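> Next comes the sequence, and after it the predicted model I'd like to discuss.
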Amino acid sequence: MNTDNNTQNSIAGSVKHTLRDNVDFMQRILPLDKSFDLIERKMQIGGRDAAFYFIDGFTKDEAMLKIMDSFFGVQSSDMPEDAQGFLEKCLPYVEVELLADFDSIVKNVLSGVTCLFIDGYADCVAIDCRTYPARGVEEPDKDKSLRGSRDGFVETIVFNTALMRRRLRDPHLVMEMKEIGDSSRTDVAVCYMEDRVDQELLQNISNRLENLKLDALRMNQQSLAEGIFKRKWFNPFPKFKFTERPDTAAACLLEGKVILLVDNSPSAMILPTSILDMIEEANDYYFPTITGVYLKISRILITLLTVFLTPTFLLLMQNMQWLPKVFAFVAVKNTVNIPLIFQFLILELAIDGLRLAALNTPSMLSTPLSVIAGIVMGEFSVNSGWFNAEVMLYMAFVAVANYTQPNFELGYALKFMRLMLLLLTALFNWAGFLIGVILIFCFVGFNKTLSGRSYMNIKLN
């Protein structure tokens, strides 16, 4: 913008009666001569000069064509004395409002709303006939369900609120729109059931959003999460649950939770949350009760194994006398050329390397390259003497088991806990293993979330 730092975030000034003054102000604020997508369209309506301001690509051409066509039929005698009368008699459209200050006008123009100035009116007419580029509401790749709906959130916040409103036709469903970021001015929707939400939690979230001082939500929901709740860097467990499924978000609303939707982000932030909420998924509810309970128990046990399997194996290999004879087959048979702890650490890094490579590999090549990488790391690395077969087996289980729970942040938090437990066990034997287990429970139990509850869902003072 052609404006200094003092007026960039807050643009002072009210709409004038004279069109020339309003046009001059808009030309000073907006870079109309530099930005090709900022359009100024001048015309006459009922014998009065008028000027449209909008962004090319955000406006529905057919709707604007019909609106302008109706304006050409307005006669001078039909023009009301004020802007309110113009809305009621001359503007055949639904989503319209009057704006009196330039701060709101510029914000609306940059958001895609068409703003109209008419000579003699001390108000700006805002016509919300915008449309945003959006992809289809396909089922998210990460959070799939064997049954249930196949739609998912997209990057357009209005579409996301509509997906939830379609499921909850309840007058108590409230969706408050807030604006975050001095420069980005990103739309953030606070969604809750008015008759079920914890009012103290809702007030806490509202206060944090109102007092949030950010220049821009550069990374969408992650920037918002770090702004409203600054977590301790040494505790990797996530404090928020994210979902890309509107049915999951609607179910959480019925449980009294608060949902935060950020424009340009295809996921919903759920507050408050606990460790049990983190490991839940939609499949737990789309099956009969006994099946859902079995899936939950299986996921919990597998999650625990991903943390404790390799450290327990390392502890037993350091204390062979503890290994019962019935489990003697788990012991390492071949020569250990590289200490077990370094084998585990190298494989942990290698698995992350393969994961990152898969993200940047074209889809048509990902399958053959994964097969080649599996053969090389599996058979050839064991035959070369770098790794033992038992170590490869347990790390393969850990790598696959990480995908049994849908939360990406929780998966890496568990990985860090496993690495800490491996290092402490290698350094201090059984004492280090015991200390590591205690630290893990401390990380989980004392991880205080936004609602004042820990991951174990116990109220903290």
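On my side now, so go ahead.

> CA only for contacts and neighbour counts going forward, please
OK.

> so how far is stretch 152-167 from its chain's centroid?
Between the centre of stretch 152-167 and the centre of its chain there are 13 Å (Cα atoms, centre = their mean, to the nearest Å).

> here's the one I want to compare it with:
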Amino acid sequence: MSRFSRRKRQTPEEQTSSKKLDKTLQNNLEQFKQTLGESTDIVIRTFKAGQTGSIDIAVLYTSGLVNDTIVHDFVLDTLMVQIRQTPLDTIEKDNYQLIKDFAMTGGNITDIDTTEKLFNHVLSGDTVVMLDGSSEAMAIDTREWESRSVEEPSTQSVVRGPKEGFTENLRTNTALLRRRIKDPNLWISTKPIGTKSKTDVAVVYLHGVADEKVVKEVTHRLNKIDIDAILDSGYVEELIQDETYTPFPTVYNSERPDTIAGGLLEGRIAIIVDGSPFVLLVPALFVNFFQSAEDYFQRADFSTLIRLIRYLAFFLALLTPSAYIALTTYHQEMIPTSLLVSLSAQREGVPFPAFVEALLMEITFEILREAGVRLPKAVGSAISIVGALVLGQAAVEAGIVSSAMVIVVSLTAISSFVSPSFNFAISIRMLRFGFMILAATLGLFGILLGLIILTLHLASLRSFGVPYLTPMAPFIVSDQKDAILRFPRWKLTTRPRLVTQQNITREDVEAPKPPKRSRRKKRKKQK
């Protein structure tokens, strides 16, 4: 059975928590207190309403998750003071409906009829009003809690472009997208995932632009997630990705609203997880991980040059250590004589072969990289730089490694930082060790074999049904305008063909015409 076709199992706790609300207010409150275990952050306020005080009302909310001003001024004040002047207990109508229609001033009111919905709304930050004699309760949207403000993204910084990034608040993130795409066809559907956490997960797409089959597939995979908690978008990414046993990511993530908005305009689908500043984008293609948001804010020629440098850095980070190992171990005849003599002189006192030498340096650098990430910011960069310089110089002076190997590892490390996507750079770091083993055993033939296997693996990958190497394999001429090269803005008039089959053509943009020369300049030119 596929992991996307599993049926959700209900635990005994879930089966008992979906009972209907009782008409007796006291019974509902006793069950509520018993289930929550007398938690101190849960506020239960009971009082009487009506001119004769014959209506028992209870207000329930979670302290710290609600806006206290809204609760006190628009809920408690209305129920305890305003409606006391109204003879609700003398009107022969449903008091619940009267209070909901004429008294409550909340913008979003939801009816509750089960205990499962009751717990979900109270623990999500809503204020619930319950009346004695009614088997329904109303949930008023009063959610507000401390959250990080909109700041500059820390992992995908740019020189030119917007400086704001997503936060951990779901509604703040959807608002950042709404501000950029003011189109009624921008549809947002939200559902809770996780039997314990009940984390809100939103699916965002442009209706009429995104492929309906991909939208249904995304919704289907999200509905089949059976897990107790979703704490970050990484949980969702790992549960909905097409391939598990591959080093390459098949789901793109970003904390930049402009990048996600650009993906939506191309027909992709965004997945926003409450509590995570990283938004997922599917389908994800191989070329997407070489594209940066800044590519579309600069001139086309400059963006193309930078993009070509990224592809060059990809091959340098992947193959530089393995190429050095293969040339110095098996193919010395391919090295110029003067360079070969210099390398031999440097490696004269090194007791290890080139593979062991490169492996020691690569592992040492990975340890330094992780140490720089985990240490406090004040000392993290200093420790990583000083550690690399001191260890590298000391290792050369001690005769453990050669100077050329330090240069090779440094070039490899710098090239790995060029990738705009952090998780794609991790893939390069993993594959580098495999190519080093192939180079140590088979030389350049091993590297060539590894490249063939890597290409075949990439060609076999899919991201929500779209080939991973699109638009190179299959080769699509019209999509080459924004793949390896970045054509001028007025040339980008079509959306990727395999990403979406609807509304392929963007708004037609005419090419800028050169200014007309004056007659005087033409005459001078003729003379």
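In hand now; what should we look at? Everything numeric in this text was worked out from a predicted model, so none of it was measured.

> now what about the TM-score between them?
Once superposed, the chains reach a TM-score of 0.93 (TM-score structural alignment, normalised by the length of the first structure), with 453 aligned residues with a Cα RMSD of 2.1 Å.

> all strands for the first structure, in order.
38-45, 48-55, 96-99, 114-118, 124-127, 173-180, 186-193, 241-243, 258-262, 268-271 (DSSP state E).

> Dump those strands to CSV, plus distance to Arg453 of the first structure and mean neighbour count.
Output for the strands of the first structure, formatted as CSV (distance: least, Cα to Cα, whole Å; neighbours: other Cα atoms under 10 Å):
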stretch, distance to Arg453 of the first structure, mean neighbour count
strand 38-45, 48, 16
strand 48-55, 45, 19
strand 96-99, 42, 17
strand 114-118, 45, 24
strand 124-127, 44, 24
strand 173-180, 24, 16
strand 186-193, 19, 22
strand 241-243, 14, 23
strand 258-262, 15, 25
strand 268-271, 11, 23
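
> In a markdown table, list the ones you listed along with distance to Ser145 of the first structure.
Below are the strands of the first structure laid out as a markdown table (distance: least, Cα to Cα, whole Å):
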| stretch | distance to Ser145 of the first structure |
| --- | --- |
| strand 38-45 | 43 |
| strand 48-55 | 39 |
| strand 96-99 | 40 |
| strand 114-118 | 40 |
| strand 124-127 | 40 |
| strand 173-180 | 25 |
| strand 186-193 | 24 |
| strand 241-243 | 12 |
| strand 258-262 | 21 |
| strand 268-271 | 17 |
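
> looking at those strands, which is closest to Thr404 of the first structure?
The closest of those to Thr404 of the first structure is strand 241-243. By Cα to Cα, the value is 15.5 Å.

> The closest one vs the second structure, average distance?
Strand 241-243 of the first structure differs from its equivalent in the second structure by a mean of 0.5 Å after superposition (mean Cα distance after the TM-score superposition for the first structure).

> name the helices or strands packed onto that strand?
Under the contact criterion of 3 or more Cα pairs under 8 Å, 6 or more residues apart in numbering; DSSP states H and E, strand 241-243 of the first structure touches strand 268-271.

> ok, 10 Å please
Packed against strand 241-243 of the first structure by the contact rule (3 or more Cα pairs under 10 Å, 6 or more residues apart in numbering; DSSP states H and E) you find helix 246-254, strand 258-262, strand 268-271, helix 275-278, helix 408-445.

> Please work out which residues of the second structure line up with the fourth one.
Counting by TM-score structural alignment, helix 275-278 of the first structure pairs with residues 286-289 of the second structure.

> Residue in the second structure paired with Met357 of the first structure?
Careful, residue 357 of the first structure is Ala; it's not Met. In the second structure, Ala357 of the first structure lands on Ala371 (TM-score structural alignment).

> show me what contacts its match?
Taking Cα atoms under 10 Å, 6 or more residues apart in numbering, we find Ala371 of the second structure in contact with 365, 380-381, 383-384, 387.

> Onto which residues of the first structure does stretch 440-458 of the second structure map?
Taken onto the first structure by TM-score structural alignment, stretch 440-458 of the second structure occupies residues 426-444 there.

> who's in contact with the matching stretch?
By Cα under 10 Å, 6+ apart, the residues outside stretch 426-444 of the first structure that reach it are 234-237, 274-275, 307-308, 311-312, 314-316, 318-319, 339-342, 414, 416-425, 445, 447, 454-456.

> Show me how to select, in ChimeraX, the buried members of these.
With 16 or more other Cα atoms under 10 Å as the criterion, this ChimeraX line picks the buried residues out of these:
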select :235,236,237,274,275,307,308,311,312,314,315,316,340,341,414,416,417,418,419,420,421,422,423,424,425,445,447,454,455,456
